[in-house]
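> Could you look at this predicted model? Sequence included:
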Amino acid sequence: MLGLVVALVYVNQVLFTVYVLRVHGGDVTFVSRYLPEGWFALADGPGMRAVAERVPWPELLAPSVLRVQAFLELPLVMLAYVTVLRWLDRGLYRRVADSWIVWAASLSYTFVFCVVEWGLWNPYTTEDIVIRVCAALVTPPLVQWLARRDGDGPRVSSLAQMLVFAVSVWALGHLVLTVYDTALLYNLAHLGGRLPGALVAVVALVAARLAAGRLPDGEPGRASATVANALRYALVLFLVPALAVRYGPNVGSPLLAAAAGLLVCGAAAALTLRESLAGAGRNRTVLWCGQTFAALLAGGLAGYAAVRAVTDVYYEAGLLRGAAVCFVAAVVVCALTDRLIGEERSVTGAA
């Protein structure tokens, strides 16, 4: 379903380009003057112009200007998020999708989108807000319907599964950022430059998902289980405020957004700490603290190096790369130290 939504986003981009070429002579100032710089890089080459000339009644494509995207943006974001949760823990994904949390997330994201719309006031704003409210009512039932049709699946636990999960999330995040730049900002002309990286991400994603279905389950040690549990808690707790935290520095209060992010991290850490140290004796607790410190240090240094290694057009790309590398480094340290302690168990069966 996520792929279908992405396809519809790009179909709308083509229709938007046809509309601008045929109705406005290729001039996007009728809408671009209301929005910040960095939007509306029109793909108006010979091929696109040839397509545009063959489309009848181009005036009917007027809704392709902002309004179609206003409906598709919420399902795109929510489906991408729950896809990550599904990869991590199929059972948890189904429980969350079938709960009030998806409705709360839908309302939260829609509120943020509407605040952004209001801040970028233009002749389409009122219609866009109404359309976004409609999307907020439609998207949660869609997510729930998909979850109820889903079957059982593995829960990420072993080192190999966590590494494949990290690759999957990085690749999906890279593709979402590509869609954001080339489609949600109406920059279809950027697609050529983004295509090589997007193809690498597609190959990595397909390979990772194929591998995920073939990896055996394992019994992780205490430190490795801590990382997996922390990720589960963080993804669930972050689901509702995610977009508010993302846009807080731009349209709200940076301090409030930072506080919300830290609150989520703190709550996830507290819940993880309680679960991870349940039944642990004094000596094991001390060892766990050492493992956790080593993992955080290694992950932090590796993530910082990954962020600084490349200058990105969008800072989210650097954060995504840094988070993925940080996660990989942390889980490797945890798995190795668990094995040294003799706590990690051997593989128990196929996933």
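That came through, no problem.

> drop to CA atoms for contacts and neighbour counts, all remaining ones
OK.

> Tell me which stretches of the stretch 151-300 of the chain form strands.
Under the criterion DSSP state E, counting those that start in this stretch, strands of the stretch 151-300 of the chain are mapped to 216-217.

> Please enumerate the helices of it.
Along the stretch 151-300 of the chain, counting by DSSP state H, counting those that start in this stretch, helices occupy 159-179, 191-212, 222-238, 242-251, 254-276, 282-309.

> Report the buried residues of stretch 70-81.
Going by neighbour count (16 or more other Cα atoms under 10 Å), the buried part of stretch 70-81 is 70-81.

> what's the burial count for L195?
Per other Cα atoms under 10 Å, the neighbour tally for L195 reads 13.

> repeat for the one 5 residues further on
Residues contacting V200 under the criterion other Cα under 10 Å number 13.

> for G281, same thing?
For G281, the neighbour count with other Cα under 10 Å is 10.

> For it, give its distance to W288.
Look at G281 and W288: by Cα to Cα, to the nearest Å, they are 10 Å apart.

> thinking again about what came up before, list just the one of the helices of the stretch 151-300 of the chain that sits closest to D27.
helix 191-212 (19.6 Å; Cα to Cα).

> Packing partners of that closest one?
If you count contacts as 3 or more Cα pairs under 8 Å, 6 or more residues apart in numbering; DSSP states H and E, helix 191-212 packs onto helix 159-179.

> before we move on, the earlier item: just the buried residues of stretch 70-81: which are in helices?
Per DSSP state H, helices hold the following members of the buried residues of stretch 70-81: 70-81.

> re earlier: export the helices of the stretch 151-300 of the chain as CSV, with columns for distance to D27.
CSV is the format used below for the helices of the stretch 151-300 of the chain (distance: least, Cα to Cα, whole Å):
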stretch, distance to D27
helix 159-179, 23
helix 191-212, 20
helix 222-238, 41
helix 242-251, 28
helix 254-276, 36
helix 282-309, 37
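
> Pasting the second one now:
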Amino acid sequence: MATSVTLSVIILLALMAGLLHARRATTTDGSEGARSGKNIRPLASPPVALAVVTATVYLNQVLFTVYVLRCHGGDPSFIARYLPAGWFALAHSHTLDALAGYFPFPGLLAPSVLRVQAFLELPFVVFGYLTVCRWFSATAYRAALRLVWPVSLSYTATFCLIEWSLRNPYTMHDILIRVIAAIAVPLWAAQMSGDAPGRVHNLPGLLVFALSAVALGVLVLVVYDTALLYNLGHLNARLPVIAGALAVLACARVAARCVTDARASRGIDSITRSFGHLLVLFFVPALPIRYGLNFGTAPLSALASLALAAVATGLGVRETLTRIPGRLTTWILQMAATVTAGLGGMTASILLPARYAEARLLWAAAAFFVCAVTTCSLIDRLAAAPAGSDDS
């Protein structure tokens, strides 16, 4: 009960912080076809930071396995008994056994049990989210960068609350480490370039973005399953999924550079601007809303998500109708058909496999987005209304 009440407070405070950001400027590039490449520092970008953090997470998993093999006879029950089922499926191989056998001073690897990961989880989720924002638009990315401090506070409060609800001998250490990470991650993000390539926000551009985001989401879920839950033993079975997701992601990022510059219609423009606002507004409360689904605050999480979606839609639509005027009733009918198609795709997504709730949410969001933007673009084509003209 105390956990759900505290999490509800965190959700409400994070929601307020996200909504306060609604006064900021637009979150799509001023010129969708513009491609600025100046002042970009590839080594100080969220995708690179995310790759470094992910590699460190897996290195810690290897060291954890060595520690358990040498110091606990391969039995993780000393820590597993404090956590829910589904954790600590150790990897077994001749290579790991040999490494464990020759590793000097294995007792020094004791911090690999929960504590190293307590630091790495925050940059993993923050840089993953920033990567998606950067892929969507330069302005959404810059707006998200400005929110890293409140995001760090919101996510750390959530992580610490969950830590306390699953108390174990390392809980106090983990909380202290998470507080340190809450300071380190914003300082790290402050060193990143605020610039990003311009994005083309027409139908091909949005579909390429969706493909990129889904592929990254799959990889994040694999890391969650195989590393963040200390299930390195699941990694071999997930290798085909990893290879497929990496191939799709690579193709999508190449395709993003090849999307032709064609001005978006009023329908697509409104979806683009609304989604850009949603990405930014959702950044601060995203993690507490997600944990709310499992810790007794699912109704509040749902209401908070709907509130953010409504505000983002209002902001995006206002910008679009200012830039591309036309008959409002025509736009409303088009959006009704678009939302209906999106909801249909979301409903159909229940047929896709989902080991974790995050996977179900990923499939539903992707299906809604792809079906909605495709339907909207098709209606624009059938209406044959040139962008920027009055369709009254």
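Yep, that arrived. Since the model is a prediction, treat every value here as computed from it, not as a measurement.

> Mind checking how well the two chains overlap by TM-score?
Once the chains are laid over each other, their TM-score by TM-score structural alignment, normalised by the length of the first structure reads 0.93; 340 aligned residues with a Cα RMSD of 1.6 Å.

> what do we get in the first structure for A213 of the second structure?
Aligning on TM-score structural alignment places A213 of the second structure opposite V169 in the first structure.

> Could you find the closest non-adjacent residue to its match?
Closest residue to V169 of the first structure apart from its sequence neighbours, by Cα to Cα, 6 or more residues apart in numbering: V84 at 6.6 Å.

> Of the buried residues of stretch 70-81 of the first structure, which pair is most distant in space?
The largest distance within those, taken as Cα to Cα, falls between A70 and Y81 and amounts to 18.0 Å.

> quick one on the thing from earlier: reformat the buried residues of stretch 70-81 of the first structure as JSON lines; add distance to V115 of the first structure.
Below are the buried residues of stretch 70-81 of the first structure laid out as JSON lines (distance: Cα to Cα, whole Å):
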{"residue": "A70", "distance to V115 of the first structure": "13"}
{"residue": "F71", "distance to V115 of the first structure": "15"}
{"residue": "L72", "distance to V115 of the first structure": "17"}
{"residue": "E73", "distance to V115 of the first structure": "14"}
{"residue": "L74", "distance to V115 of the first structure": "14"}
{"residue": "P75", "distance to V115 of the first structure": "18"}
{"residue": "L76", "distance to V115 of the first structure": "18"}
{"residue": "V77", "distance to V115 of the first structure": "17"}
{"residue": "M78", "distance to V115 of the first structure": "18"}
{"residue": "L79", "distance to V115 of the first structure": "21"}
{"residue": "A80", "distance to V115 of the first structure": "22"}
{"residue": "Y81", "distance to V115 of the first structure": "21"}
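
> Among these, which one lies nearest to V9 of the first structure?
Using Cα to Cα, L72 is the member of the buried residues of stretch 70-81 of the first structure that lies nearest V9 of the first structure, at 6.9 Å.

> need the contact list for the closest one.
Counting by Cα atoms under 8 Å, 6 or more residues apart in numbering, L72 of the first structure makes contact with 5, 9, 135.

> hmm, 6 Å instead?
Shown in contact with L72 of the first structure (Cα atoms under 6 Å, 6 or more residues apart in numbering): no residues.

> Alignment lookup: it to the second structure.
Per TM-score structural alignment, L72 of the first structure is aligned with L120.

> do the same with L301 of the first structure
Using TM-score structural alignment, the equivalent of L301 of the first structure in the second structure is G344.

> Also A244 of the first structure?
Under the alignment (TM-score structural alignment), A244 of the first structure maps onto P288.

> where's that match relative to L281 of the second structure, distance?
Using Cα to Cα, we find P288 of the second structure at a distance of 14 Å from L281 of the second structure.

> same thing with R238 of the second structure?
From R238 of the second structure over to L281 of the second structure the distance is 33 Å, taken as Cα to Cα.

> And these two? Which one has more around it.
Shown here are R238 of the second structure and L281; by other Cα under 10 Å, L281 has more neighbours (29 against 15).

> name the element the nearest residue in space to that one that is not next to it in sequence belongs to?
What sits nearest to L281 of the second structure in space, not counting adjacent residues and going by Cα to Cα, 6+ apart, is G18, at 4.7 Å. Using DSSP states H and E, G18 of the second structure maps to helix 2-20.

> Can you name the element that comes right after that helix?
Following helix 2-20 of the second structure toward the C-terminus (DSSP H and E): helix 46-71.

> Packing partners of that next one?
Packing contacts for helix 46-71 of the second structure, counted by 3 or more Cα pairs under 6 Å, 6 or more residues apart in numbering; DSSP states H and E, involve helix 115-136.

> what about the helix it packs on, how far off from the first structure?
Helix 115-136 of the second structure: mean distance to aligned residues in the first structure after superposition is 0.3 Å, counting by mean Cα distance after the TM-score superposition for the first structure.

> Repeat that for stretch 330-339 of the second structure.
On superposition with the first structure, the average gap between stretch 330-339 of the second structure and its aligned counterparts reaches 1.0 Å (mean Cα distance after the TM-score superposition for the first structure).

> Contacts made by that stretch with the rest, please.
372, 375-376.

> Need those in TSV (columns: distance to F78 of the second structure, secondary structure and neighbour count).
TSV is the format used below for the contacts of stretch 330-339 of the second structure (distance: Cα to Cα, whole Å; DSSP: H, G, I helix; E, B strand; the rest coil; neighbours: other Cα atoms under 10 Å):
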residue	distance to F78 of the second structure	secondary structure	neighbour count
A372	49	helix	26
T375	54	helix	23
C376	55	helix	25
